[in-house]
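**Student:** Output the structure for:
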Amino acid sequence: MKIGVFATFMSPLATPQMIRDFGRRAEDTGLDSIWMGEHVVLFDRNTFGYPSSKDGRIPVPDGGGMLDVTATFGFLAAATSRLRFGTGVALVPQRNPIYTAKEICTLDWLTEGRIDFGIGVGWNKEEVEACGYRWEDRGARCDEFLEVMRRLWTEPVVDFAGKWVRFETARLDPKPIQKPHVPIIVGGYADAAMRRAVRFGAGWYGFNRDPAGVREMLGRLDAAFAAAGRTRGPEFEIIITPPMSMPVDAMAAYAELGVHRLVVNLDSQRPERVDGRMAEIERLVRLAA
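**Tutor:** Below is the predicted model of the structure:
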């Protein structure tokens, strides 16, 4: 089992030097990957609360915000040579699918195939609407956008006539280094997310899931594969961010479930806390080796 780190970088703590040093340290200690979450704008009031916090708010520093995933991964790629980079998750239904296809395949090209495209439909109604889309149909729009991207990545010339996207004889180059295309890792827990993982996914990503929660989700995922007349194979990756409180000896339980990668949450980016947390994560890397 491989060990990665979830480190959504936030200003003002995540300076260029901090990010560069963190990436090099992660690579030097044998971490598999760095994953980042995505939010382009935040709101003082939300219809639905952030699911991973007690007060429903994303814990950002005062006066700070989340750095853009694409730009940050490009910056990190220039400072490293082996680390993989994963979006955890890219909010596909509020993005422009053609621009997104271009950004992700360019990252894949420049990193020589070190990108995982983790995707989800999102929880922030206000953010989806601020980006110009409707909240209620985000699932269907996600599926159409993924189909657009997949075809642009794999076909020399594409005609597309969907509900939200229409074009003729479009060419997108360069194509991704990874074949058949950049791996799509589907996040989410609804039945629609399970179906999306079966249809588009090279893997499934679960956030803040303990072994019991992973076992439950794998049962639902396998049921979705069976409904589609398929069986989940060993090449379909299971990627999990465990709870912050996960004891080291829980690694064995995740491994027994067939988890391919544990992406451990860095949590605070204050320098005095990063060192302590990275020491814990580096211990996991040694145990997993």
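**Student:** use CA for all of it now, contacts and neighbours both
**Tutor:** Noted.
**Student:** State the distance from Gln17 to Ser33.
**Tutor:** Here Gln17 is placed at a distance of 19 Å from Ser33 (Cα to Cα, to the nearest Å).
**Student:** Surely Phe145 and Ala101 touch.
**Tutor:** No - between Phe145 and Ala101 there is no contact under Cα atoms under 8 Å: 9.3 Å.
**Student:** Gln17 and Ser33: which is more packed in?
**Tutor:** More neighbours surround Ser33 than the other of Gln17 and Ser33, with 24 against 9 (other Cα atoms under 10 Å).
**Student:** residues touching that one, list them.
**Tutor:** Shown in contact with Ser33 (Cα atoms under 8 Å, 6 or more residues apart in numbering): Ile3, Gly4, Val5, Leu83, Arg84, Phe85, Gly86, Val263.
**Student:** need the helices for the protein, in chain order.
**Tutor:** Using DSSP state H, the helices of the chain run over 16-28, 69-79, 97-110, 125-130, 138-154, 191-200, 211-227, 251-256, 271-288.
**Student:** now Leu110: how far from Phe75?
**Tutor:** 11 Å.
**Student:** Following up with a second sequence; could you model it the same way so I can compare the two?
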Amino acid sequence: MATIDVLSKGRVTVGIGVGWMREEVEALGCHEFAQRGALTDEYLQIFKALWTEEPARFEGAFYRFDALHSLPKPVQNPHPPIWVGGHSRPALRRVARLADGWHPVGANPAVPLRPAEFSGACEELRRLTEAQGRDYADLTICFKAPLYDKGSHAEAAQDRRPFSGSRSQIVDDIGTYAELGVHELIFDFRSATLAETLDRMRQFNADIRSQAA
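**Tutor:** Below is the predicted model of the structure:
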């Protein structure tokens, strides 16, 4: 990742998630599924040590090394920003302790993070971050938003999902999440074909992005 940061002249953002599917972890022959959170925490600490120390040293429950050299160092100082995905309490604790940004996945239909739930998670993250002696305002909040721009009239009613319904409603949703503290939104434009995906992107740029700017 440090090499990519050098080649891109400092454009790398590191996204981290612990994973949720036991079969994926077991297929890779990794540690026990229940240990994935603690293991990820060590990975993050190791990344930072390799990027900022020369030589690097680390001692943890899973990994340890002494006087390890790693080159090149990243362009970004002190290192590329680390964004942690997920909005479980362990994920929020990980952001507060080790990350530079939070990337909740609002596109998960099981837990869609409507404004009220998202606001509550932000307040919890603020509390956890301040408990670590860090400034919540230094975190980047990047929300992965579903895009239901082809929603039905039923979805545009009182119980509609965020980012569904009319173009003006989607624009309003963008404003709502911005007011709650979101700095960046990532929309999922994927469709059945590449042509449909590109068309959705063009329509979004023409009809929604221009109004939300």
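**Student:** Could I get the contacts of Ser33 of the first structure in TSV, plus columns for neighbour count and distance to Asp222 of the first structure?
**Tutor:** What follows is the contacts of Ser33 of the first structure, written out as TSV (neighbours: other Cα atoms under 10 Å; distance: Cα to Cα, whole Å):
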residue	neighbour count	distance to Asp222 of the first structure
Ile3	25	24
Gly4	31	25
Val5	24	26
Leu83	23	30
Arg84	21	27
Phe85	30	27
Gly86	27	24
Val263	28	22
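**Student:** Keep only those of those residues that are in strands.
**Tutor:** Those of those mapping onto strands are Ile3, Gly4, Val5, Arg84, Phe85, Gly86, Val263, per DSSP state E.
**Student:** With respect to Ser245 of the first structure, which of those is nearest?
**Tutor:** Distance to Ser245 of the first structure, by Cα to Cα, is smallest for Val263 among these, at 13.5 Å.
**Student:** Wait, that closest one touches Phe85, no?
**Tutor:** No - the pair Val263 of the first structure / Phe85 is not scored as a contact, 11.2 Å apart, by Cα under 8 Å.
**Student:** got any residues that touch both of those two?
**Tutor:** In contact with both Val263 of the first structure and Phe85: Ser33, Ile34, Trp35, using Cα under 8 Å, 6+ apart.
**Student:** Now check the second structure for the residue matching the first one.
**Tutor:** Right, the one you point to is Ser33 of the first structure. By TM-score structural alignment, Ser33 of the first structure lines up with nothing in the second structure.
**Student:** Now do Leu221 of the first structure: how many residues are near it, please.
**Tutor:** 22.
**Student:** Gly139 of the first structure versus that one, what's the distance?
**Tutor:** Counting by Cα to Cα, the gap from Leu221 of the first structure to Gly139 of the first structure is 17 Å.
**Student:** Ok, Ala279 of the first structure next?
**Tutor:** Going from Ala279 of the first structure to Gly139 of the first structure by Cα to Cα gives 39 Å.
**Student:** cool, Phe167 of the first structure as well?
**Tutor:** Distance of Phe167 of the first structure to Gly139 of the first structure, computed by Cα to Cα: 21 Å.
**Student:** That's all I had, so thanks and see you.
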